[in-house]
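Asker: One predicted model, sequence on top.
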Amino acid sequence: MPVAPSCSPSLVTGPRLKEHSLQVYLGAAKGYMRNGLAASTLRSYDFAWRSYAMFCSSLSVPLFPLCVNVVCAFVCHCTDVRHFQTCYIKGLVAGIQFNARCLDPSFPSLLSNPAIKLLFKGIGKAFPPKVDDRLPFTLSVLHAMLSVLRRGYFSRYIDSLLDCSLLLAFYGFLRCGEFTTRANAFNPTSDVCFSDLTFHPEFFNLFLRHSKSGGSCFVVIARTGGPFCPFSSMLRYVKMRASSDPLSPLFITPANKPMSQSWFSHHLAQVVSKCNLPPGRYSGHSFRIGAATSAAVQGLSTATLQQLGRWSSSAYSSSVRPDAASIIKAQRSLRP
């Protein structure tokens, strides 16, 4: 069974190439291309490649050369047999395209192929995408949740842990997976460590070791002042942490385990319910949506929004969810 392309780690880390040949340089290119992706993206792309290879094998179709007609058949299989959403299938095709380019950098774009574009357009008409009904954590909702915690909801430690996590997620435009772990297992090379947090007089830095926006990056959180200041909240939590090990998880549960995504989501849902809000309409991504919506309402420029959310394109616009009041105000501003 073909596996995702890889190369010798020595070619990725930069020692001198021992042989000067085209194949050696192409081998290095494969490694650098894979190294350029976030770990989660790479896992998804490798899964897509394995799925496509298994599909070809089930039909006794050769994997190479990679043919557009076989990819079209794979897309229809994912739609009609596996019942995958169109956006997920596009991600699988992107994974196939990436791995094909690791083998041959000149491989053309599958997602730009006219036949595949028309295929996805037809699937989109046959199976309209579900409306994303997730609600944003706006500032007012965020403050309501923080008020619940500060009145004492779980324990003093858990309330402080969640308090700073909620504020960090909102002001940092973070995805839930960027500051939590996938499970109780902690990997200091990819998960947020205590040493990744640095305080300065007017802000603190958090180094994200992996980000969907593209590799590692620094997130700056300002000292905003007031009762809901993310800087003060993080400082309070740090003083309550039991461990001072720089390589320990930044966020630790009372069981002395790293804060997993499931642990965070479970406690978040309880806080949302306490605020008399429907927990099924909110998720970890609601912080990013809420931050983008709140920033847009404040009139921040497109360039600033993209910078704050680490968006490399206009994809940020899908995270802006203006409420009815904002729409009415905007419409009234158009009257003569």
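Answerer: Received it, and whenever you're ready, just let me know what you need.
Asker: contacts, neighbours, all on C-alpha from now
Answerer: Will do.
Asker: ranges for the helices of the stretch 101-250 of the chain?
Answerer: Per DSSP state H, counting those that start in this stretch, the stretch 101-250 of the chain carries helices over the ranges 114-126, 139-150, 156-171, 176-179, 230-240.
Asker: And the third one, how far out from the chain middle?
Answerer: Here the centre of mass of C-alpha atoms in helix 156-171, compared against the chain's by CA atoms, centre = their mean, to the nearest Å, lies 19 Å away.
Asker: Contacts for that helix, please.
Answerer: 137, 142, 146, 149-150, 152-153, 174-176, 221, 228-230, 233-234, 236-237, 240, 251, 253-254, 264, 287-288, 290-291 (CA atoms under 8 Å, 6 or more residues apart in numbering).
Asker: thought Thr86 was touching Phe120?
Answerer: Yes: using CA atoms under 8 Å, Thr86 is in contact with Phe120, at 7.4 Å.
Asker: Now stretch 229-238: buried residues?
Answerer: 229-234, 237-238 (16 or more other CA atoms under 10 Å).
Asker: top helix in the protein by residue count?
Answerer: helix 39-58 (DSSP state H).
Asker: tell me what that one is packed against?
Answerer: Counting contacts by 3 or more CA pairs under 8 Å, 6 or more residues apart in numbering; DSSP states H and E, helix 39-58 is packed against helix 68-80, helix 86-103.
Asker: now those helices as JSON lines including distance to His210?
Answerer: Converted to JSON lines, the helices and strands packed on helix 39-58 look like this (distance: least, CA to CA, whole Å):
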{"stretch": "helix 68-80", "distance to His210": "29"}
{"stretch": "helix 86-103", "distance to His210": "19"}
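Asker: okay, now the one to match up with it:
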Amino acid sequence: MTQGFSSGSACISPCHIALFVAHLHHKQCSLKTISTYLSAGAYVHKLLHNFDPTESFLVKKLVAGCYRLSPSVDMRLPITVEVLNTILKALQHVAQNAFETALFQAMFLFAFSTFARVGEIAATESTVNLVQFQHFTFSRLQTPPTVHVDFYNFKHNLQKKRHAITFSHGPAVFSAVTALNTYLTYRGKGEGPVFLLLNQKPVPRACFDRMLKSCLAFAGLDSSVYKGHSFRIGAASYWSQRGTSDSQLRSCGRWSSNAFRKSAAP
């Protein structure tokens, strides 16, 4: 029996895993690639009810060293309130008609107000994560008026537990609630995904990205550093700078860890 593979068990020793990590780092593989390889190895060992060598102290410390030597840098900038106001004003010049103006104004403000992932408001390959109109509650009698949204389908929420977010006007010049109500005069109040085109189909992710890029270009901003996720980063940064606790931010953004700290530092 060797220190690597054990006969009939497919078990690999932590020493061999550590050497493999060192090899990948020497080849200048990305941290994501290293993590993917380790996840695959861990899965096989767990499937066979074997000890997971990737959880060993040696491997964990080696991976941590790789991160320190090659820290990943998120080039996406947060959409601040100032930038949000700028692209909302640009939208009035970029959009082709009143419907497009209302639609994307509502989408931009909703994304910022609810820490939304783009996949929750615009369709990709699947529409399963899109927020639904039937999960909205409007409180117009309150001052200021508020909107209550229940999220069920989002990353890490395997049990589909309800997660509530409430928002009102918001910090932007334009009211998030007013923008949503204006858009709904076009959409109507039937069940289904909230953000729809005039043909009643969900707004494609490519369409959302294209409009955001056009607004940024009109405003003279670099579209290579502002992406759809920048609304989410911007919301986390805005509330972090106002003293919101990590636990509150994690809840609002529906994060399962404190990874948001990388982009929401005060």
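Answerer: It's in. Every value quoted in this text rests on a predicted model; they were computed, and no experiment measured them.
Asker: Need the TM-score from the superposition.
Answerer: The TM-score (TM-score structural alignment, normalised by the length of the second structure) is 0.78; 254 aligned residues with a CA RMSD of 3.3 Å.
Asker: What strand or helix carries Met211 of the second structure?
Answerer: helix 205-218 (DSSP states H and E).
Asker: Relative to the first structure, which residues correspond to that helix?
Answerer: On the basis of TM-score structural alignment, helix 205-218 of the second structure is assigned to residues 261-274 in the first structure.
Asker: So which bits of the matching stretch are buried?
Answerer: Buried residues in stretch 261-274 of the first structure (16+ other CA under 10 Å): 261-262, 264-265, 268-272, 274.
Asker: Next: stretch 82-91 of the second structure.
Answerer: Buried, per 16+ other CA under 10 Å, within stretch 82-91 of the second structure: 83-91.
Asker: By how much does it deviate from the first structure on average?
Answerer: When the first structure is superposed, stretch 82-91 of the second structure averages 1.1 Å from its matched positions, counting by mean CA distance after the TM-score superposition for the first structure.
Asker: That stretch aligns to what range in the first structure?
Answerer: Taking TM-score structural alignment, stretch 82-91 of the second structure hits residues 140-149 over in the first structure.
Asker: which residues sit against that stretch?
Answerer: 159-160, 162-163, 166-167, 228, 271-272, 274-275.
Asker: Ok, stretch 114-134 of the second structure next?
Answerer: By CA under 8 Å, 6+ apart, stretch 114-134 of the second structure touches 107, 110-111, 151-154, 165-167, 189-195, 202-205, 208, 228-229, 231-233, 235-236, 252-253.
Asker: hmm, which of those are the buried ones?
Answerer: 107, 110-111, 151-154, 165, 167, 192-195, 202-205, 208, 228-229, 231-233, 235-236, 252-253.
Asker: circling back: weed out the non-buried ones from the contacts of stretch 140-149 of the first structure.
Answerer: By 16+ other CA under 10 Å, the contacts of stretch 140-149 of the first structure give 159-160, 162-163, 166-167, 228, 271-272, 274 as buried.
Asker: Skipping its backbone neighbours, what lies nearest His210 of the first structure in space?
Answerer: Ser216 (4.8 Å; CA to CA, 6 or more residues apart in numbering).
Asker: Just list the residues touching the one you found, thanks.
Answerer: So Ser216 of the first structure contacts 207-210 (CA under 8 Å, 6+ apart).
Asker: and with 6 Å instead?
Answerer: Contact analysis of Ser216 of the first structure by CA atoms under 6 Å, 6 or more residues apart in numbering lists 208-210.
Asker: just the strands in the stretch 101-250 of the second structure please.
Answerer: Here the stretch 101-250 of the second structure has its strands, by DSSP state E, counting those that start in this stretch, at 136-139, 146-151, 163-167.
Asker: want to throw the ones you listed into a markdown table with distance to Ala122 of the second structure?
Answerer: Formatted as a markdown table, the strands of the stretch 101-250 of the second structure follow (distance: least, CA to CA, whole Å):
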| stretch | distance to Ala122 of the second structure |
| --- | --- |
| strand 136-139 | 17 |
| strand 146-151 | 15 |
| strand 163-167 | 18 |
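Asker: Highest mean neighbour count out of those?
Answerer: Highest mean neighbour count among those (mean count of other CA atoms under 10 Å): strand 146-151, with a mean of 19.
Asker: got the angle between that one and helix 98-114?
Answerer: If you take axes from the mean of the first three to the mean of the last three CA atoms, to 10 degrees, strand 146-151 of the second structure sits at 80 degrees to helix 98-114.
Asker: which bit of the first structure covers strand 146-151 of the second structure?
Answerer: The aligned range for strand 146-151 of the second structure is 203-208, by TM-score structural alignment.
Asker: That stretch vs the second structure, average distance?
Answerer: Mean deviation for stretch 203-208 of the first structure: 2.6 Å (mean CA distance after the TM-score superposition for the first structure).
Asker: Quick check: Val83 of the second structure vs Tyr67 of the second structure, distance?
Answerer: 31 Å (CA to CA, to the nearest Å).
Asker: Arg182 of the first structure: how many residues sit nearby?
Answerer: 16 (other CA atoms under 10 Å).
Asker: what's the distance between the equivalent of it over in the second structure and Ala106 of the second structure?
Answerer: Structural correspondence for Arg182 of the first structure with respect to the second structure (TM-score structural alignment): Thr124. The gap separating Thr124 of the second structure from Ala106 of the second structure is 19 Å, by CA to CA.
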